[in-house]
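Participant: Just the structure for this:
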Amino acid sequence: MTVVAPPAERQATPRTRRSPRTLLLGLAAVLFGMLVWTLLSLAGVQSLPNPPQVAAKAGQLIADGTLLQDALASLRRVLLGFALGTLLAVPVGFLMGWYPTARALLEPYVQFFRTIPPLALIPLAVVLLGIGEVPKIFVIFLAAFLSSVVATLQGVVDVDRTLINAARVLGASDRTIFLKVVIPASTPFILVGMRVGLGSAWGTLVAAELIAATQGLGYRMQQAQLYYDLPTIFVGLITIGVLGLAMDRLLLLAERRLTGWQERR
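Facilitator: All right, here's what the predicted structure looks like:
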């Protein structure tokens, strides 16, 4: 008799087999990047610092607490802006996707502001909100919101009509259809939108910290630029990349947990 493994087991096996290979490929990519970086610095490309110089600078900034303070300040701004943007984007996206009237009223504004880079709103944010933390968080919030709201809207719009019609035939109410069909089916879109929004939030951070900041990775990099301190700039870039990558991996883990029913390659 042939024993057929449950779907979860059939999916888990390939993932387990691919995991070591994926880790090795990732490690090889990092080592290759370090090699290219070292060769470019040895070739004297624009006075590019080599990895040991950057590591020494990172050790110095860690020892005096500067890097930790800057990283925490930037992380706080990104988390606040990203969280606020996502919390508002998801219900607005559901509203626009579920109700055509709401979509007709709100979509022109969403699409209009999507064409305006959040960085272009910094002067307006300074005039209206001052030079404290609020304008910094606002531009990060806007970057995260616009990415997430469009993804949520698309997720609701792309829900298979067959599922909705089948639920109606079985007597499900609109509330039940929304909770049991629309939300689960649009969850992958929402999580992808969150990942894109997180990238936009980190991408906006450096410019946001132009607004009268005294701490932050972007602020430190701008100060280093004035003194042509390339190792400090590299430390800031690498720190932003590592923090952003770690947060993205957490979102990816949440995506796999929440959308385990979804077929993956």
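Participant: Please count neighbours and contacts with C-alpha atoms only from this point.
Facilitator: Will do.
Participant: Please name every helix or strand in contact with the helix or strand harbouring Leu75.
Facilitator: Using DSSP states H and E, Leu75 falls within helix 66-98. In terms of contacts (3 or more C-alpha pairs under 8 Å, 6 or more residues apart in numbering; DSSP states H and E), helix 66-98 is packed against helix 51-63, helix 100-114, helix 133-157, helix 183-208, helix 217-226.
Participant: Most tightly packed of the ones you listed?
Facilitator: helix 133-157 (a mean of 25; mean count of other C-alpha atoms under 10 Å).
Participant: Now the element after that helix, going C-ward?
Facilitator: With elements assigned by DSSP H and E, the helix or strand that comes after helix 133-157 is helix 161-169.
Participant: Show me what counts as buried in that next one.
Facilitator: Residues of helix 161-169 classed as buried by neighbour count (16 or more other C-alpha atoms under 10 Å): 164, 167.
Participant: who's in contact with the following helix or strand past it?
Facilitator: Using DSSP H and E, the helix or strand that follows helix 161-169 in sequence is helix 174-177. For helix 174-177, contacts defined as C-alpha atoms under 8 Å, 6 or more residues apart in numbering pick out 164, 167-168.
Participant: ok, so of those, who is nearest Leu217?
Facilitator: Taking C-alpha to C-alpha as the measure, Leu217 sits nearest to Ile164 out of those, at 47.3 Å.
Participant: residues contacting the closest one?
Facilitator: Ile164 neighbours (C-alpha under 8 Å, 6+ apart): 177, 181-182.
Participant: How about Val206?
Facilitator: 217-219.
Participant: repeat that with 10 Å
Facilitator: Val206 makes contacts with 74, 119, 136, 216-222, 236-237, 240, as judged by C-alpha atoms under 10 Å, 6 or more residues apart in numbering.
Participant: now do Gly241
Facilitator: 199, 202, 235, 247.
Participant: What distance do you get for it to Asp248?
Facilitator: Distance, Gly241 to Asp248, by C-alpha to C-alpha, to the nearest Å: 10 Å.
Participant: Pull up the overlap in contacts between those two.
Facilitator: By the contact definition C-alpha under 10 Å, 6+ apart, Gly241 and Asp248 are jointly contacted by Gly199.
Participant: to compare against the first, here's another:
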Amino acid sequence: MFAQKAAKPGEAFGAPGQGSAKTIATATVITLFLLWFVVTATGLVKPLFLPSPKAVFDKFILVSTVGFGGSTLLEHTTTSLSRVFGAFALACIFAIPIGILMGVSRVARGLFDPPIEFYRPLPPLAYLPLVIIWFGIGEFSKVYLIFLAIFAPLAIAARSGVRSVSIEQIHAAYSMGATRIQVITQVILKAAVPEIFTGMRIGIGVGWTTLVASEMVAATRGLGYMVLSASEFLASDVVIMGIIVIGFFAFIFDLLMRYLERVLVPWKGKV
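Facilitator: Okay, the predicted model is just below:
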């Protein structure tokens, strides 16, 4: 008899394949858009609460060309992107090494784990006043607030990835003559990379949610500032447009991270 091709983990339990999942996702988006169009066209919901897709699109064109709050949509977007991804880059530089140290060293875990676990559940709005008092209302305080929000989940993910390595793998590497540095780089770090990618995806999501909080104080430009300013004037079309733009960039970055994970971590789910 010919050997059958092994089924993927999801398919083994009757779950749809990747192509079917994309088809379902596309159908879901189209259905939601049509539902939005029907609800607004029939007048079931007033435009103040839910503007029509055409009204949101018209506002998108208007803000892109004329602007809102003294800046165009491109200027608002570039400002927010620089804040989020600047904070994300800093978090990756500091959180990943600290998380790895926490995973391999009891001393590092004892030093960093208590403060991280203490502030991790706190909403950014809780320590926003302290950040303003300590660092003022300039650009640094906005980036630092987003950095703190991303730092905790990323460090914990790196620590979790390191701790997920079984002791048998480490002993096997040592028995084959590997040094401590080789065990850390070739065994521990490789095993931790999938968890680190997951932490990066979670962290950037938290960063986008913190963006609005960071742009609440003394901001004159940014997507969060635009959404908050529009809400004060009950401009729901601008609010929804800003939400869609933020969601678009967050989704594109998540797709990029998934692609990099498939390229850089081809062994994930296979070992």
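Participant: And the TM-score between them?
Facilitator: Here the TM-score for the pair of chains, by TM-score structural alignment, normalised by the length of structure 1, is 0.90; 257 aligned residues with a C-alpha RMSD of 2.1 Å.
Participant: Out of the contacts of Ile164 of structure 1, flag the one nearest to Val156 of structure 1.
Facilitator: Distances from Val156 of structure 1 to the contacts of Ile164 of structure 1, taken by C-alpha to C-alpha, are shortest for Val182, at 6.3 Å.
Participant: quick one: what's aligned to the closest one in structure 2?
Facilitator: Mapped onto structure 2 by TM-score structural alignment, Val182 of structure 1 lines up with Ile188.
Participant: residues contacting its match?
Facilitator: Ile188 of structure 2 touches 100, 103-104, 161-166, 169-170, 181-182, counting by C-alpha under 10 Å, 6+ apart.
Participant: got TSV for these, with distance to Lys5 of structure 2 too?
Facilitator: As requested, the contacts of Ile188 of structure 2 are exported to TSV (distance: C-alpha to C-alpha, whole Å):
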residue	distance to Lys5 of structure 2
Ile100	37
Gly103	38
Val104	39
Gly161	30
Val162	33
Arg163	33
Ser164	29
Val165	29
Ser166	29
Gln169	28
Ile170	32
Ile181	39
Gln182	35
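Participant: which among these gets closest to Lys54 of structure 2?
Facilitator: Gly161 (46.1 Å).
Participant: Just checking the distance from stretch 41-58 of structure 1 to the centre of its chain.
Facilitator: The chain centroid and the centroid of stretch 41-58 of structure 1 are separated by 29 Å, computed with C-alpha atoms, centre = their mean, to the nearest Å.
Participant: Name the residues that touch it?
Facilitator: By C-alpha under 10 Å, 6+ apart, the surrounding residues in contact with stretch 41-58 of structure 1 are 34-40, 59-63, 66-67, 229-236, 238-239.
Participant: Okay, and which of the residues you listed map to strands?
Facilitator: Assigned to strands by DSSP state E, none of the contacts of stretch 41-58 of structure 1 qualify.
Participant: Quick one, which of those residues are buried?
Facilitator: By neighbour count, with 16+ other C-alpha under 10 Å, the contacts of stretch 41-58 of structure 1 hold 37-38, 40, 61, 66-67, 230-236, 239 as buried.
Participant: Considering the residues you listed, which is situated nearest to Phe82 of structure 1?
Facilitator: Nearest to Phe82 of structure 1 out of these is Thr239 (C-alpha to C-alpha; 18.1 Å).
Participant: List the residues that contact that closest one.
Facilitator: By C-alpha under 10 Å, 6+ apart, the contact list for Thr239 of structure 1 reads 58, 67, 70-71, 217, 233, 245.
Participant: Likewise for Ala207 of structure 1?
Facilitator: Counting by C-alpha under 10 Å, 6+ apart, Ala207 of structure 1 touches 118-120, 122, 136, 139-140, 218-219, 222.
Participant: what about it, distance to Ile233 of structure 1?
Facilitator: For Ala207 of structure 1 relative to Ile233 of structure 1 (C-alpha to C-alpha), the value is 14 Å.
Participant: Three-state assignment for Glu11 of structure 2, please.
Facilitator: helix (DSSP: H, G, I helix; E, B strand; the rest coil).
Participant: Can you mark which positions in stretch 252-265 of structure 1 are buried?
Facilitator: Buried residues in stretch 252-265 of structure 1, counted by 16+ other C-alpha under 10 Å: 252, 255, 259.
Participant: wait, which of the helices and strands packed on helix 66-98 of structure 1 is closest to Val4 of structure 1?
Facilitator: Nearest to Val4 of structure 1 among the helices and strands packed on helix 66-98 of structure 1 is helix 183-208 (27.3 Å), distances taken as C-alpha to C-alpha.
Participant: post-alignment, the closest one versus structure 2, mean distance?
Facilitator: Helix 183-208 of structure 1: mean distance to aligned residues in structure 2 after superposition is 0.4 Å, counting by mean C-alpha distance after the TM-score superposition for structure 1.
Participant: Let's have the contacts of Ile164 of structure 1 in a markdown table, adding distance to Pro108 of structure 1.
Facilitator: Below are the contacts of Ile164 of structure 1 laid out as a markdown table (distance: C-alpha to C-alpha, whole Å):
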| residue | distance to Pro108 of structure 1 |
| --- | --- |
| Ile177 | 27 |
| Val181 | 27 |
| Val182 | 23 |
